[in-house]
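In: return atomic coordinates for the entry below.
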Amino acid sequence: MFSGDDYPADALDANAQGTVRVRLDIDRQGRVSRCSVVESSGHASLDQATCNIIQTRARFAPALDVDGRPSVSTYTQSVKWAIAD
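Out: You can find the predicted model right below:
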């Protein structure tokens, strides 16, 4: 879902790295309806890029309720941003 081209330019210039932990709200269609930073990387541009990319690209199989109907759910994910040597 992420590639080296996704690294924010200002974060590259600052040699910023870190791990962002996010909570995702998943709608009945399996799309991310909301992304909240639970634990910041310490760099706003990395945090923001994480949510922007996930909200644009991520798709999930929707959760099912007890009757087998799609329902809303949440998911927590960590993304590690690191500059390759």
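In: when you work out contacts or count neighbours from here on, use the C-alpha atoms and nothing else.
Out: Will do.
In: quick check: what element follows the lengthiest helix in the chain along the chain?
Out: Assignment by DSSP state H gives helix 44-57 as the longest helix of the chain. Following helix 44-57 in sequence order, the next helix or strand is strand 63-64 (DSSP states H and E).
In: so what secondary structure elements neighbour the helix or strand just after that following strand?
Out: Scanning forward in sequence from strand 63-64 by DSSP H and E, the next helix or strand is strand 70-71. Judged by 3 or more CA pairs under 8 Å, 6 or more residues apart in numbering; DSSP states H and E, the packing partners of strand 70-71 are strand 63-64.
In: would you do the same for the sequence below? I want to compare the two.
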Amino acid sequence: MATFSGVLHADGYAGFRDLYEPHKLGSPPGIQEAACWAHARRKFFDLTVSSKASIAEEALRRIGELYHIEKAIRGEPPDVRKAARQHGSTPKVEALR
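Out: Sure thing, here's the model as predicted:
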């Protein structure tokens, strides 16, 4: 990893966290995290199973909208996917935040 720079798509394993911080583990400054929604979604899903949590249900609905965008752009070239995410997903993620 000492020479890698770019985007690293990994699951939510906490051991990867330091890779995204250049001052730790001797990581180069150019590693950008590409996280997935599955791990965050699972936590909200668990809340809806254990109790009637309307805010968790709303989060699941909004994450579902992001999944719909991904389905629509699956198989498209990277530049098309990036543009669609910036146009469609970014505002939805900001609203979810």
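In: superposing both, give me the TM-score.
Out: Taking TM-score structural alignment, normalised by the length of the first structure as the basis, the two superposed chains have a TM-score of 0.25; 39 aligned residues with a CA RMSD of 4.5 Å.
In: hmm, back to that, buried residues, the longest helix of the first structure. List them.
Out: Leu46, Asp47, Gln48, Thr50, Cys51, Ile54, Gln55 (16 or more other CA atoms under 10 Å).
In: what helices or strands is it leaning on?
Out: Counting by 3+ CA pairs under 8 Å, 6+ apart, helix 44-57 of the first structure packs on helix 9-13, strand 18-26, strand 32-39.
In: roughly how far does Ile31 of the second structure sit from Val93 of the second structure?
Out: From Ile31 of the second structure over to Val93 of the second structure the distance is 22 Å, taken as CA to CA, to the nearest Å.
In: hang on, the earlier thing: as a markdown table, the buried residues of helix 44-57 of the first structure with distance to Val32 of the first structure would be great.
Out: Output for the buried residues of helix 44-57 of the first structure, formatted as a markdown table (distance: CA to CA, whole Å):
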| residue | distance to Val32 of the first structure |
| --- | --- |
| Leu46 | 18 |
| Asp47 | 16 |
| Gln48 | 15 |
| Thr50 | 12 |
| Cys51 | 10 |
| Ile54 | 8 |
| Gln55 | 5 |
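In: give me the distance between the two termini of stretch 47-61 of the second structure.
Out: 14 Å.
In: many thanks, have a good one.
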